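K.L.:
Return a 3D structure for these sequence lines:
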Amino acid sequence: MDLPVMPPVKPMLAKTAAKIPAGMQYEAKWDGFRAIAFRDGDEIELGSRTGKPLTRYFPELVPALRANVPPRCVLDGEIVIARDGLLDFDALLERIHPADSRVRMLAETTPAAFVAFDLLALGDDDLMGRSTAERRDALAAALRDTAPPVYLAPATRDVELAREWFARFEGAGLDGVIAKPLNVPYRPDERLMVKVKHERTADCVLAGYRQHKSGPVVGSLLLGLYDGAGRLQHVGVCASFPMRRREELVAELEPLRMESAEGHPWAAWQDEEAHTRGRMPGAPSRWTGTKDLSWVPLRPERVCEVAYDHMQGDRFRHTTQFRRWRPDRDPASCTYAQLEEPVSYDLREVLAPPDELPE
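P.N.:
Here you go, the predicted structure:
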């Protein structure tokens, strides 16, 4: 491989904002694996956000990229999997598997797509020093005739349309909106873009905590919600606390601490088969490896309000943010029914062939 931009390349990043800023280029925020795609003739390489190769996990994208992108180019984009018109992040996680036979089986049953939203090199030209607007024009021209499963990400410079996207696209499983300054070059690993994500709140049962890697202080709070059958399901964690607050929480939660998990709703957390019947902390995962998954069980008697941006099936997609304790709430009332459901929106409509970029 001999390209003007060579792997590995770390992608340009975004900082969080509460509102969509005016005067930028806007795109949907995809909930997948960020990837830089390199093509030099028949050679294809997919690099992750950290620069590690992803190619072996998505073999179906190799012929797709050969058929749909210029012979020599470097693209920034997102690997996604859709089921029934919705993005499915869990299906992506299943691909990171050591067995090549399983990866290839999944490539056939749940094939991935590549959504391109930036162009870093074309032919012998390094485009990273050019502005966002110039790169977008070059990308649209380069992928004018692309076909599924390779897509050109929709983009606009109309802030009102971006706000409409922010409201509508969540129903297809998208994360929010990305805003890109029009005149900046591509800067790997720098937060020059802006991301605006949805935020909602939920009242959750506090059912345990994990210790912090630095010592015997609270690392993360384990959160639960009751399902329709009255079972407490593990839905995620809350982990962003200053160190002093982590120390205070140990003493604050001591009256709820159980000597063992016996009698706790998640007592069977070490039983792999039990995880097929409900969500509990410590689920076996190829991501965790030898990581210590033990946790401190608490009597599920306290409720906390947390902010979250997105649900992935029956759990929070990302780490939640602690807002406050809710002593006025009965833990039994903390059910999935309180969660706001976004209006359904078919991903195929989001990825419909775009018109010329609106000014």
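
K.L.:
Could you use CA atoms for every contact and neighbour count after this?
P.N.:
Will do.

K.L.:
and residue 332, how many neighbours does it have?
P.N.:
16 (other C-alpha atoms under 10 Å).

K.L.:
That one and residue 224 touch, don't they?
P.N.:
No. Residue 332 sits out of contact with residue 224 when judged by C-alpha atoms under 8 Å, with a separation of 10.5 Å.

K.L.:
can you give me the helices for this protein?
P.N.:
61-68, 89-93, 100-109, 132-142, 159-168, 243-253, 347-350 (DSSP state H).

K.L.:
Now the last one: buried residues?
P.N.:
By that I understand helix 347-350. Using 16 or more other C-alpha atoms under 10 Å as the test for burial, helix 347-350 gives 347, 350.

K.L.:
do stretch 250-257 as well
P.N.:
Quick answer for stretch 250-257 (16+ other C-alpha under 10 Å): 250, 253, 256, 257.

K.L.:
do stretch 157-173 as well
P.N.:
Those would be 157, 158, 159, 162, 165, 166, 168, 169, 170, 171, 172, 173, for stretch 157-173 by 16+ other C-alpha under 10 Å.

K.L.:
Quick one: residues contacting the third one.
P.N.:
By that I understand residue 159. 20, 21, 22, 23, 24, 26 (C-alpha atoms under 8 Å, 6 or more residues apart in numbering).

K.L.:
Second chain to compare with the first, below:
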Amino acid sequence: MDLPVMPPVKPMLAKSVARIPPDMHYEAKWDGFRAIVFRDGAEVEIGSRTGKPLTRYFPELVEALRERLPERCVMDGEIVIAREGRLDFDALTERIHPADSRVRMLAEKTPASFVAFDLLALADESLLDVPLGDRRALLVMALSGVTAPVHVAPATTDREVAQRWFEQYEGAGLDGVIAKPLTQPYLQDERAMFKIKHERTADVVVAGYRFHKSGPIVGSLLLGLYDDGGTLQHVGVSAAFPMKRRAELVEELEPLRMEDVEQHPWAAWADEAAHETARLPGAPSRWSSKKDLSWVPVRPERVAEVAYDHMENGVRFRHTARFRRWRPDRTAESCTYGQLEEPVGYDLAEIFGPQD
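P.N.:
The predicted structure is shown next:
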């Protein structure tokens, strides 16, 4: 492979802002794996956000990219998997598996797509120093008439349209809106774009915590919600605290600390089979196999308000929740899934439009 922009490339990043800024280029924020695709003739490589190769995990996509991309190019985009008209991040994570046979089975069962939103090189020319507006025009031209599973990310310079996307597209599993300055070159590994993500709040039960890697202070709070059957389900964690606050949390939760996990609703957390019927902390996975998943149980009586962007499959927080405050006015039993706001459904086909 001999391209004007060679792997590894660290993608340009975004910083969070509260509102959609004016006078920019706007795209939907895709909830998938960020990927830099390199094609030089028959050779295709897919690099992850960290620069590690993703190529072997998406064999069906490699073939599609070889057939549909320009002969020599480098593109920035997102690998996604869609099910029933919306993005499915869980299906995407299942593809990162050491067994080639399983990867190929899943490639047939849940094929991936590539959504291109930037062009970093074309033929023998690097476009890293070219303004975004010009790169976008070249991208649209290079992928004119492209067919699924390769897509060009819809974009607009109309802020009102971007606001409408922000409100509608969540129903298809998208994650918000990205805003990019039109005159900006491609700045590797710099937070030079802006992301506007959905944020909601929920009252949750704090049912335990894990220690911080630096010592006996809180690393993360374990959060729960009651389902319709009255079972406390683990829905995620809240982990971003100043060091002083981490120590304070240990003291605040000490009166609720349980010496024996056997009386806790999540007593079966270490039993792998129990995870098949309940959501418990410490679920085994290929992502966490080497991590210390032990935790300190506390009586599930304390209620906290947390902010979150959206739910994964309606059962857990997709990302780490952000602690807002304690809610002494709420009872633990009142913290149910029923309080959560559900986005209005929206079909991915409406975003991409008709495509062969």
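
K.L.:
So after superposing, what's the score?
P.N.:
The TM-score (TM-score structural alignment, normalised by the length of structure 2) is 0.99; 354 aligned residues with a C-alpha RMSD of 0.8 Å.

K.L.:
rewinding a little: possible to save the helices of structure 1 as TSV with distance to residue 266 of structure 1?
P.N.:
As requested, these are exported to TSV (distance: least, C-alpha to C-alpha, whole Å):
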stretch	distance to residue 266 of structure 1
helix 61-68	40
helix 89-93	22
helix 100-109	30
helix 132-142	49
helix 159-168	36
helix 243-253	18
helix 347-350	36
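
K.L.:
Ok, which of those helices comes nearest residue 291 of structure 1?
P.N.:
When these are compared by C-alpha to C-alpha, helix 89-93 sits nearest residue 291 of structure 1, at 17.6 Å.

K.L.:
so what does that closest one touch, helix or strand wise?
P.N.:
Taking 3 or more C-alpha pairs under 8 Å, 6 or more residues apart in numbering; DSSP states H and E as contact, there are no helices or strands that helix 89-93 of structure 1 lies on.

K.L.:
Let's see which of the contacts of residue 159 of structure 1 end up in strands.
P.N.:
Judged by DSSP state E, the contacts of residue 159 of structure 1 include residue 26 as members of strands.

K.L.:
export the contacts of residue 159 of structure 1 to CSV and tack on distance to residue 220 of structure 1 and neighbour count?
P.N.:
Shown next, in CSV, are the contacts of residue 159 of structure 1 (distance: C-alpha to C-alpha, whole Å; neighbours: other C-alpha atoms under 10 Å):
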residue, distance to residue 220 of structure 1, neighbour count
20, 30, 21
21, 33, 18
22, 36, 14
23, 39, 13
24, 37, 22
26, 34, 27
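
K.L.:
What is the burial count for the aligned residue in structure 2 for residue 305 of structure 1?
P.N.:
In structure 2, residue 305 of structure 1 lines up with residue 305, judged by TM-score structural alignment. By other C-alpha under 10 Å, the residues close to residue 305 of structure 2 number 19.

K.L.:
so who does residue 305 of structure 2 touch?
P.N.:
201, 202, 203, 204, 323, 324, 325, 326, 327.

K.L.:
Tell me the buried residues within those residues.
P.N.:
Members of the contacts of residue 305 of structure 2 classed as buried by 16+ other C-alpha under 10 Å are 201, 202, 203, 204, 323.

K.L.:
Might one say that the third one is in contact with residue 302?
P.N.:
This means residue 203 of structure 2. No. With contact defined as C-alpha under 8 Å, residue 203 of structure 2 does not count as touching residue 302 (10.1 Å).

K.L.:
which neighbours do these two share?
P.N.:
residue 327.

K.L.:
my guess is residue 350 of structure 1 meets residue 169, correct?
P.N.:
Yes. Counting by C-alpha under 8 Å, residue 169 is a contact partner of residue 350 of structure 1 at 7.2 Å.
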